[in-house]
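Engineer: I would like the atomic coordinates for the input below:
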Amino acid sequence: GFFDRLLFLLHILLLGEIRKTTHGTEIINGKKVPDRLMLYVASVQNNKGQHMCGGFLISEDFVVTAAHCDKLVVLGTHNLEKVDDGTMRYNVTRCKHPDFNSVASGNDIMLLKLSKKVQLNNKVQPIQIPKGEMKVKDKAKCRVVGWGYTRAGGKVSNVLEMAEVTLTNRKECKTKWKSLKLDLPNNVICAGGHNAKAGFCKGDSGGPLVCGATAAGIVSFNRECDPNIPNVYTDVSKYVSWIKKIQAVIHLHFHKCS
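Structural biologist: As a prediction, the model looks like this:
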């Protein structure tokens, strides 16, 4: 209603800094993910076991996340209150993209090599990534997944949620971000804008943008939950050869990225 719109407007005005970007995903207008679906989603956590980012399993021992994320991985649960440290928590070797400097400049992708292979079962399964560079279709419907906040100013949800988002034309996305004095980096996919009702906000970068049965994007950044500015995802298809190279190198050099 009117009061909600007024609060939202005040919130935007109070944010001040026009170039401020928010890392992560707060799944807004999402719905709970059934336990038997999306068994590839990982929680990337800090040393205290606090959820910091999302991620997704692409093989028995590799998880993909955003480059600015943390270093412990939890797999095999949709409920972060139900984590068995002995069987669900993994130490990792972090392989950040070498050209990553900041989310605003792109290359926001990191490969995490798990300390031991995951037991694939009815709780954990990998998701496929693109086989090579691919062009996503404008206006395609995809899903974003995460444990992020469920509303601005809220707190991290312990329950995994997903929301449907619509992909946005790159040219239009570039123009919208240009108006905020930010040049859109290369190798990204945009979704939302146009007063989108669902999407991500903050608290959970690194989670997957799922198009069909493929992890097409990685949640990277957005504009303080503004529904008119498209959310930005790293385009996984542009990094397939880098992912394959790191997977090969790390097996040869025993947990060293290069």
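Engineer: hey, let's count contacts and neighbours off CA atoms from now on
Structural biologist: Fine.
Engineer: and for Ser102, the neighbour number?
Structural biologist: For Ser102, the neighbour count with other Cα atoms under 10 Å is 11.
Engineer: make sure it is actually in contact with Ile109.
Structural biologist: No. Between Ser102 and Ile109 there is no contact under Cα atoms under 8 Å: 10.7 Å.
Engineer: quickly note the distance from Leu72 to Asn107.
Structural biologist: 21 Å (Cα to Cα, to the nearest Å).
Engineer: what about the spatially closest residue to Lys238 that is not a sequence neighbour, is that helix, strand or coil?
Structural biologist: The spatial neighbour of Lys238 that comes closest, neighbours along the chain excluded (Cα to Cα, 6 or more residues apart in numbering), is Glu133 at 5.4 Å. Here Glu133 is coil, with the state taken from DSSP: H, G, I helix; E, B strand; the rest coil.
Engineer: for the closest residue to Thr168 other than its chain neighbours, which residues are in contact?
Structural biologist: Excluding its sequence neighbours, the residue lying closest to Thr168 (Cα to Cα, 6+ apart) is Ala191, at 4.8 Å. Ala191 sits next to Val165, Thr166, Leu167, Thr168, Pro230, Asn231, Val232, Tyr233 when contact means Cα atoms under 8 Å, 6 or more residues apart in numbering.
Engineer: following up with a second sequence; could you model it the same way so I can compare the two?
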Amino acid sequence: MFSATRESTVVLGTNDRRKVNETMRYNVEKCKHPGFINVSSGNDIMMLKLSRPTTIQPIRLPNKRTQRIKDDAACFVAGWGDTCRRARGSQLREVDVSTINRKTCEKAWRNKLPANIICAGGYRTKKGFCQGDSGGPLECNKMAVGIASFNNHTCRYPDVPNVYTDIAKFLPWINNPKRKCKND
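Structural biologist: The predicted structure follows:
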């Protein structure tokens, strides 16, 4: 069950913000996970229900066979956010990142992290996501496995790994037609 918290729109079908027309714009209803409190406590996931059908092919999600992503898996993250060199641009950017072992991730963060996350990029590398990329996909094996959640807020690498919501941990909620939503 979705419930609109406020009027929102998304754009589908372009990777250049300068090339948007009204047929690409969709109104959406938002459904925030009922367990969401803040990004660092986990459950940082939201479903969007489009106002009309689309012909855009969605990316695959994990399934029971593909739920476990191995450490040091080759992946990439995409987003519209800032880079270390400049502010947001009009072009969608992507960068390759590798997944990071959970113990290594927690040690680098000097903190226990939520159970439903994946760490990738931003640690011992100059690659990762930045402000404005939150909600973007972590793609591994042509599958969306994570959602950009939080990093160190400065985008200066290589201090701590980037943290993503682990989509596989939320499949029961995603696939439940009677899912509960948190209203803002």
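Engineer: next, the TM-score between them, please.
Structural biologist: Between these two chains, after superposing, the TM-score reads 0.87 (TM-score structural alignment, normalised by the length of structure 2); 173 aligned residues with a Cα RMSD of 1.9 Å.
Engineer: and Ile218 of structure 1, that one's in a helix?
Structural biologist: No. Counting by three-state DSSP, Ile218 of structure 1 falls outside a helix, being strand.
Engineer: counterpart of it over in structure 2?
Structural biologist: When structure 2 is aligned by TM-score structural alignment, Ile218 of structure 1 is paired with Ile147.
Engineer: the longest helix along structure 2 aligns to what range in structure 1?
Structural biologist: Longest helix in structure 2, counting residues (DSSP state H): helix 102-109. Aligned by TM-score structural alignment, helix 102-109 of structure 2 falls on residues 170-177 of structure 1.
Engineer: list the buried ones in the matching stretch?
Structural biologist: Of all the residues in stretch 170-177 of structure 1, those buried under the rule 16 or more other Cα atoms under 10 Å are Arg170, Cys173, Lys174, Lys176, Trp177.
Engineer: which among these gets closest to Ser241 of structure 1?
Structural biologist: Ser241 of structure 1 lies nearest to Arg170 out of these, by Cα to Cα, at 22.7 Å.
Engineer: the closest one touches Ile189, doesn't it?
Structural biologist: Yes. Judged on Cα under 8 Å, Arg170 of structure 1 makes contact with Ile189 at a distance of 7.2 Å.
Engineer: the match of Ile218 of structure 1: how many residues sit nearby?
Structural biologist: If you count neighbours by other Cα under 10 Å, Ile147 of structure 2 ends up with 24.
Engineer: got the contact list for it?
Structural biologist: Taking Cα under 8 Å, 6+ apart as the criterion, Ile147 of structure 2 is in contact with Ile45, Ser134, Gly135, Gly136, Pro137, Leu138, Tyr164, Thr165, Asp166, Ile167.
Engineer: distance of the residue sitting nearest the centre point of structure 2 relative to Lys178 of structure 2?
Structural biologist: Taking Cα atoms, centre = their mean, the centroid of structure 2 lies closest to Ile147, which sits 1.8 Å from it. To Lys178 of structure 2, Ile147 of structure 2 is 22 Å away according to Cα to Cα.
Engineer: kindly report the same for Ala168 of structure 2.
Structural biologist: Applying Cα to Cα to Ala168 of structure 2 and Lys178 of structure 2 gives a distance of 18 Å.
Engineer: surely Thr214 of structure 1 touches Pro126?
Structural biologist: No. Counting by Cα under 8 Å, Thr214 of structure 1 stays clear of Pro126, with 10.3 Å between them.
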